[in-house]
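Novice: Sequence plus the predicted model coming up.
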Amino acid sequence: MPQNNTILSYFADGQDNEFCIFTNTLDTNTLQFFCCEDRVRNYLYYPAKLYTWQHICISVDLIQKRIFLVVNGDFREYPLRETKTGHNKPLFIRGGGRLVIGQELDSPEGGFNIEQILPSEIADVVLYDVVLSREEISSFMTCRKNIPYDPIIYADLNMTVLEVVGETSLSMIPEERLCAESPGYKQLFPERVTFWENIDWCRMLKGTVVLPDSEETNKEIYDKFYRFREVCVDRWRTFYYFGTLRNLTSDQWLTLEDNIPINAMCSACNFTTSPRLRLRGLCRESLIDRSFFLHDYFNDRPVFDGELELQLTSCGDGEYTCNSGACIKKDRRCDLVTDCPDLSDELDCDVVNVPEGYSSALPPPKISSGPLSLFFSIRIISIREFNLVAFTLVVDAVVTVKWHDSRLIFRNLRDDYHANKVKDFSQLWTPEIFIRDGSRSSADETLRSKDVYVMLQGEALPDDDALTGEDDTYSGMNNTLVMETEQTLKFTCQFELQMYPVDRQDCFLLFTIPDLNNEFGVLQKDSAGVMFEGSRRLLEYELVKEVLTEVADDRTSFMQVRLSFKNLYGYYVGNTFVPSLLLIVIAYLTLYFDYSDFQDRVMVSLTSLLVLATFFTQTSASIPRTSYLKLIDAWYVALICENFLVIVSLVVVENLRLQGKPVATKVIPVGEKLPKRPSLSLHEKMNFSLKIIFPIILFIILTAFFSFWSKV
């Protein structure tokens, strides 16, 4: 159809839009009204229909600046919209010009353009120079014409006022046919089908199975389709299906429900207007119409011929055409649920269109002047192993990289990107990630799964009817490719054990794409960057923090993951520190034994020393051997030394006691006063001093130990 369907055009005083009414394409549903030296431009809602009579009335009040549009009895009021402001003079339409119906005037002589013609039938055209009331408009719409004014322009068979020009013909049409309510457009398809196939066919074309509501309508339908009787009549002499069924139980004729007739006959469908079919697959520059309407027959059937792969469909915008011709909503395409009768909506559901010439060996082109951005994140699922002796860490992780590839076109994307899985991503360029540990050694990788998805972020591209497919398409520039790689990583962690068992450890992973240098692509942190989903408490350590940072050198960029752990030292408090501290207290308590009980004093201290040494040996066997002393080693060494000093002190005290022992025993008669007790001997003084010195030494050890502990 023409792009500008002019209903009426009036040229006056050098202005071609002095008074003009026209429509654009059918898809716009708009009627445009221009007037008054192009000072007024109104866009009015007009749902155009083909091959059916439509009653249209436009009433314009230039004083009140209101306009009424009535289409088939539907009244709509609009304010006049002036495009040129600042005019004080009133609105009016100048006289003395030239008026044409069905073609736009671009000059007083015509200046006709075939693109501005109105290909239609027009009946009963009248123009009044007064504003009609709503009641007068209604009378015209219903063919009563109770209008007390004479029209200034009108069309009659003698063309009293108007003149026929060009390829135009005049004919008469009964007024009752013009004013009668349209029962719909009926079309018979001369192809024998089953009853349910007939229903599907009519529904596909947005219609219903014919069901006459009167004997007159039935005769009209029969006469219209009589010429197809040889093709359609079955052995029961039945012509075509009605949209009704008989319930034998209630002996009533009902609308379509459960029963299925056996014979095959032709489909007769009823439509509110002629079914519209859209043709897809044409070149953008093609002059062939892209919309067709069922209206008549050629050789008693529609015929389509051609060598191109084209699609003629009755499905509208937002709908998808099944291979059978049925229509479903586009959002049901490739949703893992079959909606088409032939199940074709779940075929060819790959979300990526790879164009010719695409190379998976080449990275995507730059979108801007800077390098390509690849957004990195990692989701750590669990920590499988924390081996302190072997200096290794094993984690399960999902590495996610996001990027744009403007070379690609995506199809039928869903909001949840996991529903947009690329079936064969080997045909796409994907980043190859190399993983190192903190010492820049390669990490051991065990691949569990690798998938590529498309994340919907941009709007769908405009529908391109040069393509036969009706899938929603999306630009690779505005929508994101997402690669998720699940793998197990085993890597070396350089543990620093000086403060063991109250230590904190940092383990590092470095991710890079060696094929991309800083000029062509860089890794960037995506949102939070790193997430941890597993249990943070391990057997001996607890994960307290995970951090992702961007690192770069002169050639390439890195993403560094730092995992921070702290030692759960509760085990060592209960199994090492408290028992060893109690042992040294026991050794100290031997200073309070009787001086003469040297054997027990020494045996208790020696036993304490041996137990301390045993604890030390067992603990050292369960932790890595290092060239330096660990905090727990220093603890044991300090306590063992103090215990040893206690034993040495006991020996010295005993030796002094034996040296100061009297040789003879003095006997004192009964009743004689006892002599004064002499002052403390040397060994007693020394033993007393040791009772004070050893707690001080132990206090110094504990103070030093906890000062180091608090710094961790």
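Specialist: Perfect, thanks for sending it.
Novice: all contacts plus neighbour counts: C-alpha atoms, from now on.
Specialist: Will do.
Novice: Strands along the stretch 1-150 of the chain, start to end?
Specialist: Along the stretch 1-150 of the chain, the segments classed as strands by DSSP state E, counting those that start in this stretch run 5-12, 15-23, 30-35, 40-45, 56-61, 66-71, 74-79, 98-101, 126-127.
Novice: Just confirm Cys283 contacts Ala466, I think it does.
Specialist: Yes: if you go by CA atoms under 8 Å, Cys283 and Ala466 touch, sitting 5.1 Å apart.
Novice: and those two? which has more neighbours close in?
Specialist: Between Cys283 and Ala466, counting by other CA atoms under 10 Å, Ala466 is the more crowded of the two (16 against 12).
Novice: For the more buried one, give its distance to Ser286.
Specialist: 9 Å (CA to CA, to the nearest Å).
Novice: Give me the most central residue, the chain.
Specialist: The residue lying closest to the centre of the chain (CA atoms, centre = their mean) is Asp415, at 3.0 Å.
Novice: Name the helix or strand for Arg203, please.
Specialist: For Arg203, the host element (DSSP states H and E) is helix 195-204.
Novice: do Met559 as well
Specialist: Going by DSSP H and E, Met559 is in strand 557-567.
Novice: Show the subsequent helix or strand relative to that strand.
Specialist: Using DSSP H and E, the helix or strand that directly follows strand 557-567 along the chain is helix 570-572.
Novice: what's that next one in contact with?
Specialist: For helix 570-572, contacts defined as CA atoms under 8 Å, 6 or more residues apart in numbering pick out Pro501.
Novice: how about a cut-off of 7 Å?
Specialist: Around helix 570-572, nothing counts as a contact under CA atoms under 7 Å, 6 or more residues apart in numbering.
Novice: In addition, the following structure is provided for comparison:
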Amino acid sequence: MLATQPIKSMEFYSFSLDSGICQDPIRVLVFNGDGAQRDTTWAQYGATVRASGDYTLCLRFNIWVFRLLTAVVYLLSTRDFDDDPISFEVYFQKIRTKYGGYGRFYPLPANLATNKWYHYCQVRDVTSGEGRVYLDGDLIIRDPAYFTENRDERKVILGQDEFKVKYSLSGKVSQINMWSRPLTQDEILSLANCEVNLEGDLLTWSKNWQLYDIEEESVPLQELCRSVSRGRVTVPLPLLRFRDAVFVCRGLGGVIEVPSTPRQIERELGYFAGVEECDRQWSGITDEDKENVWRNPFSGDSFNTSQLLFRANNPDGGQYQNCIRLHQKGLEDTDCQKHSCSACHAFAGTTWTLRGICEEEERMYYLDLVPSPLSFRGYGEYAVQQGAGGVWAWSNIITNTTMATLSQEDVDLNYPVGRLTWNLQNPVCRQEAGLRVLTLSSCNVSQFTCSDGSCVDFAKRCDLKFDCDDKSDESHCDIINFPKDYRSKLPPRPASDSSLPIALDVTMDTLNIDTTTMLLSVSYNLRMTWFDNRLTFNNLKNMTRLNTVSLEQVAGLWRPHLGFINTDDIQNTAVDADAVTTVVKLDQDFAPDLSNPYEVEIYRGDTNPVSTIRKYSTVYTCNFDLVLYPFDIQNCYLVLQVLSASSDYLLYDAEGSSVEYLGPTLLVEYGVGRIDLRADNATQFAVARVRVELIRRYGYAMLNIYIPSLTLLVISYVTLFFRPSIFEVRVMTALTSLLVLATLFTQVSASLPKTSYFKMVDIWLLFCIVLIFLIILFHTVIDRYVDYSAFFGAAPGFKEGTWLRPPSGGRGTSSIKVLPANLKDAPPSPGSWRRGGVTAWQDKLRNFSVDLDFCLRFSKASIFATFLLFNLVYWGRLAAGSGLVYYLYN
């Protein structure tokens, strides 16, 4: 049986009250102090109560064992018990309040704890049409409600609900009062803080109560408020070596004190008064690590010898005595391997948790520490205590059934604290008799229990570095929980039965373009993200990299399979050692899995996505349109198609997908322009296209094609300004330019893909060739129809090396008759078609005359006009939608 009296070794921190009323003794009723369930333990108020309008009902309660429903107080109609009762019931995680004609369940800010006093008030305010609930003076419920009037007389019952055994109260009740008005929040706060002892006018605690199988005690009012500030409980530890005492005390969530005054030493020694073998006991400090530097193993604080209250001539053991025991005259050093008793001080009211069992009700997992003799009393029906032979047992004290006993094979110290192996005597979590790991821990919800029972921050669980002394925080770090019916070949199906969206993130590091082969080489990281509502995840961290899934679990995980469509060979996504699969923590909500002894926080799979990333280096084909070369803008695509299933099941999440380029924007031949990602879910298999815009950098073409060709064209054009008499120089210069330009044209064509259409550079070079060809034709015509020798002989004042001009003082232009050289002295015979080899057309040419200046001016003007007109058309075409003007606007 469990102890029915308050723990005598309990100490509380100082608590002072000014009001003298608070020193008056207050009656406390104790219901089922042994934790048993009975229908014979209850109390009834000595008179009936009528509460038809406004009222306030307040009481103090202290629960020792939480039932499925813990009955506290009921005001039942004498006419019909089921007719609009006024009541208060406790459910550990919630409460149920009934105001008479209205009531419901209300969640609590935090789970209730055993062996702790709470102050509760419920207010029915008919005027404002609302019900209010206060816990320890704080308003936790404000609920609008319509109240029906009920003028029936009511009986007041404590501790029973329809006298059903399983609902009976096990705990304490005090100060039940009821007022016929709504108390103000200040009044309720004063009551909760024990500042006043105000009694009700409808129901008065100090008046007559009929008690049935109930113990009654009187305590000062301040005792009812001390549990608000909490205190500490002292667990006496038997003879242990220093390290073992520290190990056990840390597992109990306590510390071994280091007294700094004689009074503190006397108090510590008092815990073992009369125990002969414990006349001396450990103090929580040692200098094993460094001589004369005393360190507290619980807090890590360090002290030198002068800061400690050593007795005379101590310490005197040097390096052979590194631990301290308490003596009435002060501290003395001794060998750490000796065995001594110690007082372990833990916080009062700490909730202990027994993990590894499977219970529908959360209350069944929690226990309280009972210091002497050391045991653990459950919030529900369980207890952990030593039985015959000193064997620790986990048992159901209601059914008197032993569930499991602590295995002694791997236990150095006979304490049940920490993550240990137990022998099942009854089925637990569908496991029959046998070995099972259970964890008994004092760690709170934000802490992780090391195997030795010590606590570290839960954020340090599975963070790739050891924080527990036994290194257990980096074990059992699997992220994914697979259900038994999980199929890795089947894609997840959202709850809406729609297609599963897959988000793509493409991060490109490098790009390389080969214009000749029309290939785009890309080095990129491909991330795929999706939700799998069939899964749950353990212990997710805010830093995604810490949520990496092991390769063993990845092998059993469904993953999207994508194909790289526009490649020369068959390529697709791979899952290997280079692929990293993680879980992204988007939802902060989790459910603790108390049935898992390794302590996990369970996160949902439908709100926290799975993500896999891998680096690829792929060569994609790219169909170049070289019409505007070298001022062309190319659009190359990375085509990624879902191969796992059709778009009826899998599609791309266009809004959640993205693409990013991290490399240089200026490449050897191209500049990288816009990059975007477009999803097409209308096809049979969803397709995503990553477009890479490439703008050719035309500086090379300008320096090596356009400027040289323009220079050659200018040289050829300049020959029109040479003296007409030097025909060989003019023609050779133009021909040389033509040959060089033809060679340049051949080289340019060889460096580009073979196309059936003309490119802009081809048009430019061909134009230059044609224009030089026309210049050569002009030179030929001029030379063919000008008789230089005749002109030189007939022209007075002509000097060699000058243009053909009329004599000085003349005006106009001289006319020259141009004849073939071999016929100039043979006049034709009239009427004869052929005479002496001279044909008729030659006879006509004999009379044809050419104005040389006109011919030269015409050739120069026509060539220049042709060049100008062509350039206006050529560069005007390039000014719209080409790379020529792209860099001017971007």
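Specialist: That came through, no problem. Since this is a predicted model, take the numbers as computed values, not measurements.
Novice: just to revisit the earlier point, including mean neighbour count, could the strands of the stretch 1-150 of the first structure go into CSV?
Specialist: Output for the strands of the stretch 1-150 of the first structure, formatted as CSV (neighbours: other CA atoms under 10 Å):
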stretch, mean neighbour count
strand 5-12, 23
strand 15-23, 22
strand 30-35, 21
strand 40-45, 18
strand 56-61, 18
strand 66-71, 19
strand 74-79, 13
strand 98-101, 18
strand 126-127, 14
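Novice: my guess is Leu112 of the second structure meets Lys94, correct?
Specialist: No: counting by CA atoms under 7 Å, Leu112 of the second structure stays clear of Lys94, with 8.4 Å between them.
Novice: Those two: who's more crowded?
Specialist: Using other CA under 10 Å, the more surrounded residue of Leu112 of the second structure and Lys94 is Leu112, with 22 against 16.
Novice: who does the helix or strand containing Val219 of the second structure touch, helix- and strand-wise?
Specialist: In the assignment (DSSP H and E), Val219 of the second structure maps to strand 215-220. Judged by 3 or more CA pairs under 7 Å, 6 or more residues apart in numbering; DSSP states H and E, strand 215-220 of the second structure is in contact with strand 25-31.
Novice: against the first structure, where does the strand it packs on fall?
Specialist: Alignment of strand 25-31 of the second structure against the first structure: no match, by TM-score structural alignment.
Novice: Would you indicate which residues of the helix or strand that comes right after that strand are buried?
Specialist: The element immediately downstream of strand 25-31 of the second structure (helix or strand, assigned by DSSP H and E) is strand 42-45. Buried residues in strand 42-45 of the second structure, defined by neighbour count with 16 or more other CA atoms under 10 Å: Trp42, Ala43, Gln44, Tyr45.
Novice: List the contacts of the second one.
Specialist: Contact partners of Ala43 of the second structure, counting by CA under 7 Å, 6+ apart, are Ile157, Leu158, Gly159, Trp209, Gln210, Leu211, Tyr212.
Novice: give me that answer again for 6 Å
Specialist: Residues in contact with Ala43 of the second structure (CA atoms under 6 Å, 6 or more residues apart in numbering) are Ile157, Leu158, Gln210, Leu211, Tyr212.
Novice: Check the first one too.
Specialist: Residues in contact with Trp42 of the second structure, defined by CA under 6 Å, 6+ apart, are Leu158, Gly159, Tyr212.
Novice: Kindly report the same for the last one.
Specialist: Tyr45 of the second structure makes contact with Val156, Trp209, according to CA under 6 Å, 6+ apart.
Novice: Can you tell me what it aligns to in the first structure?
Specialist: When the first structure is aligned by TM-score structural alignment, no residue sits opposite Tyr45 of the second structure.
Novice: which parts of the longest strand along the first structure are buried?
Specialist: The residue-count maximum for a strand in the first structure (DSSP state E) belongs to strand 372-387. Using 16+ other CA under 10 Å as the test for burial, strand 372-387 of the first structure gives 372-383, 386.
Novice: try stretch 308-322 of the first structure
Specialist: Residues Leu310, Gln311, Leu312, Thr313, Ser314, Cys315, Glu319, Tyr320, Thr321, Cys322 are the ones in stretch 308-322 of the first structure that count as buried (16+ other CA under 10 Å).
Novice: what do you get for stretch 564-583 of the second structure?
Specialist: Those would be Phe564, Ile565, Asn566, Thr567, Asn572, Thr573, Val575, Ala579, Val580, Thr581, Thr582, Val583, for stretch 564-583 of the second structure by 16+ other CA under 10 Å.
Novice: Which residues does it contact?
Specialist: Residues from elsewhere that reach stretch 564-583 of the second structure, judged by CA under 6 Å, 6+ apart: 547-549, 562-563, 609-614, 620-621, 639-640.
Novice: cool, and stretch 587-607 of the first structure?
Specialist: By CA under 6 Å, 6+ apart, no surrounding residue is in contact with stretch 587-607 of the first structure.
Novice: where exactly do the helices run in the first structure?
Specialist: Along the first structure, counting by DSSP state H, helices occupy 134-141, 175-179, 195-204, 215-224, 229-232, 570-572, 578-589, 598-621, 631-659, 682-711.
Novice: before we move on, the earlier item: kindly reformat the strands of the stretch 1-150 of the first structure as JSON lines and extend each row with distance to Ser426 of the first structure.
Specialist: Below are the strands of the stretch 1-150 of the first structure laid out as JSON lines (distance: least, CA to CA, whole Å):
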{"stretch": "strand 5-12", "distance to Ser426 of the first structure": "52"}
{"stretch": "strand 15-23", "distance to Ser426 of the first structure": "51"}
{"stretch": "strand 30-35", "distance to Ser426 of the first structure": "49"}
{"stretch": "strand 40-45", "distance to Ser426 of the first structure": "51"}
{"stretch": "strand 56-61", "distance to Ser426 of the first structure": "60"}
{"stretch": "strand 66-71", "distance to Ser426 of the first structure": "58"}
{"stretch": "strand 74-79", "distance to Ser426 of the first structure": "58"}
{"stretch": "strand 98-101", "distance to Ser426 of the first structure": "62"}
{"stretch": "strand 126-127", "distance to Ser426 of the first structure": "69"}
